[in-house]
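*Asks:* below is the sequence, then the predicted model.
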Amino acid sequence: MGKGRLIVLTGPSGVGKGTLLRSLLQRHPDLYVSVSVTTRAPRAGEVDGQNYYFVTRPQFERMVAQGELLEWAEFAGNCYGTPRKAVEEKIQQGKWVILEIELDGARQIRKTFPSALRMFILPPSLSELENRIRGRAQDSEDAITRRLTHAREEVSAADEFDIQIVNDNFEEALGKIEVALFKPAAAIC
């Protein structure tokens, strides 16, 4: 790949960012996904250092105070952030680093790393997003309402990003991400 690059992938919860990212990594294993730091407890099957770095809130606050995070945000009562050192080292090594982060974090990256390519994944509609979130059967009604309210705010910010991709057809959305990453700018539609 040669020159290192930072790529930011953002979009509302339930839009399919994680699924798109997993498929992108299967097709392009030379991409590197940054492992975030979080204050939330590990879920069943999650491995520290692989899925997240799990830390206490005081540890997280120390990392923020010492400038160890490129970006950070609080979401659903937990803090999430991107360790600066690992990302900068990978980029210096010529790696392409992908951050799958929330809107607040993406806005911070625009300031701390303005050369990053920032992509926003949109749902085909808010009603389809609601169907996807409900279909996961992971959240209470209150949590679904909070996610949808937050999603409306996020979707209204899509124009802040370099590229917006609607995930209405998985393969097409994945293809558009690949075009954005690997084709000349003139080829992006």
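*Replies:* In hand now; what should we look at?
*Asks:* every contact and neighbour count from this point should use C-alpha atoms.
*Replies:* Will do.
*Asks:* centre-most residue in this structure?
*Replies:* Nearest to the mean C-alpha position of the chain, by CA atoms, centre = their mean, lies E100 at 1.7 Å.
*Asks:* isn't that residue right up against L20?
*Replies:* No: taking contacts as CA atoms under 8 Å, E100 lies outside contact range of L20: 10.5 Å.
*Asks:* tell me the contacts of the residue nearest to the centre of the chain?
*Replies:* Neighbouring residues of E100 by CA atoms under 8 Å, 6 or more residues apart in numbering: V8, L9, T10, K17, G18, V33.
*Asks:* second one coming, line it up with the first:
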Amino acid sequence: MSEIDPPRRSRLIVLAGPTAVGKGTVAAEVRRHHPEVWISVSVTTRKPRPGEENGVHYWFVSDEEFDALAERGDLLESAVVHGVNRYGTPRGPVDLAPASGHPAMLEIDLQGARQVRETMPEALFVFLKPPSREELERRLVGRGTETASERARRLETARVELAAESEFDVTVVNHEVHAAAEELVALMMVDAPDLS
């Protein structure tokens, strides 16, 4: 790059989709094979699942800590998911990421994606879709991390979330995790519009 070339801006990808579609798994695959991609780490009030690390998978916070972040305006978006736990995206790192020139991605729920669209319409909104409704149900039941009542609540949420596909710019079908991750990374390599 010559001295007169402006720094490259990469487009922010906002990845959302129904519960149990594999958003976290696809994001982990991107992280594993493409360390140059910056991926936002959300805050949540839910308890960690086995194997989840604070600051890697999520920032696990108390309800009081979440309230303080929201009151200070430190969250780009926040939502109550499945009627129980709160999730949010820290604003500061997201504001800095696209200008750094590194590919960047938010992996969030549908409610959060809608909020981000209001403040960052220049982002590319990607809907991660299961190969079929039956496969989504199989994945949710198969992971075995929720009680029967939690699974039922998540399945109902997923049915509603699947109907939101038309709100997104692009759909990626999660037939296979590595292929879905590579498709996302390819989308990140398109230069973002310069809105300055």
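*Replies:* Sure thing, it's come through. The structure presented is a predicted model; accordingly, all values stated were derived computationally and were not measured.
*Asks:* got a TM-score for the pair?
*Replies:* Between these two chains, after superposing, the TM-score reads 0.87 (TM-score structural alignment, normalised by the length of structure 1); 185 aligned residues with a CA RMSD of 2.2 Å.
*Asks:* re the thing from before, any idea what the residue nearest to the centre of structure 1 aligns with in structure 2?
*Replies:* In structure 2, E100 of structure 1 lines up with E107, judged by TM-score structural alignment.
*Asks:* look up how far A186 of structure 2 lies from its match.
*Replies:* To A186 of structure 2, E107 of structure 2 is 16 Å away according to CA to CA, to the nearest Å.
*Asks:* and for G55 of structure 2?
*Replies:* Distance from G55 of structure 2 to A186 of structure 2, by CA to CA: 26 Å.
*Asks:* try R86 of structure 2
*Replies:* Separation of R86 of structure 2 from A186 of structure 2 (CA to CA) stands at 31 Å.
*Asks:* the two: who's more crowded?
*Replies:* Each of R86 of structure 2 and A186 has its neighbours counted (other CA atoms under 10 Å); R86 has more, 19 against 11.
*Asks:* A158 of structure 2 belongs to a strand?
*Replies:* No: assigned with DSSP: H, G, I helix; E, B strand; the rest coil, A158 of structure 2 falls outside any strand and is helix.
*Asks:* walking through structure 2, point out its helices one by one.
*Replies:* 23-33, 63-71, 91-96, 110-119, 133-142, 148-162, 177-188 (DSSP state H).
*Asks:* out of the ones you listed, nearest to R8 of structure 2?
*Replies:* Among the helices of structure 2, the nearest to R8 of structure 2 by CA to CA is helix 177-188 (12.2 Å).
*Asks:* what's in contact with that closest one?
*Replies:* Contacts for helix 177-188 of structure 2 (CA under 8 Å, 6+ apart): 10-13, 22, 25-27, 29-30, 103-104, 172-174.
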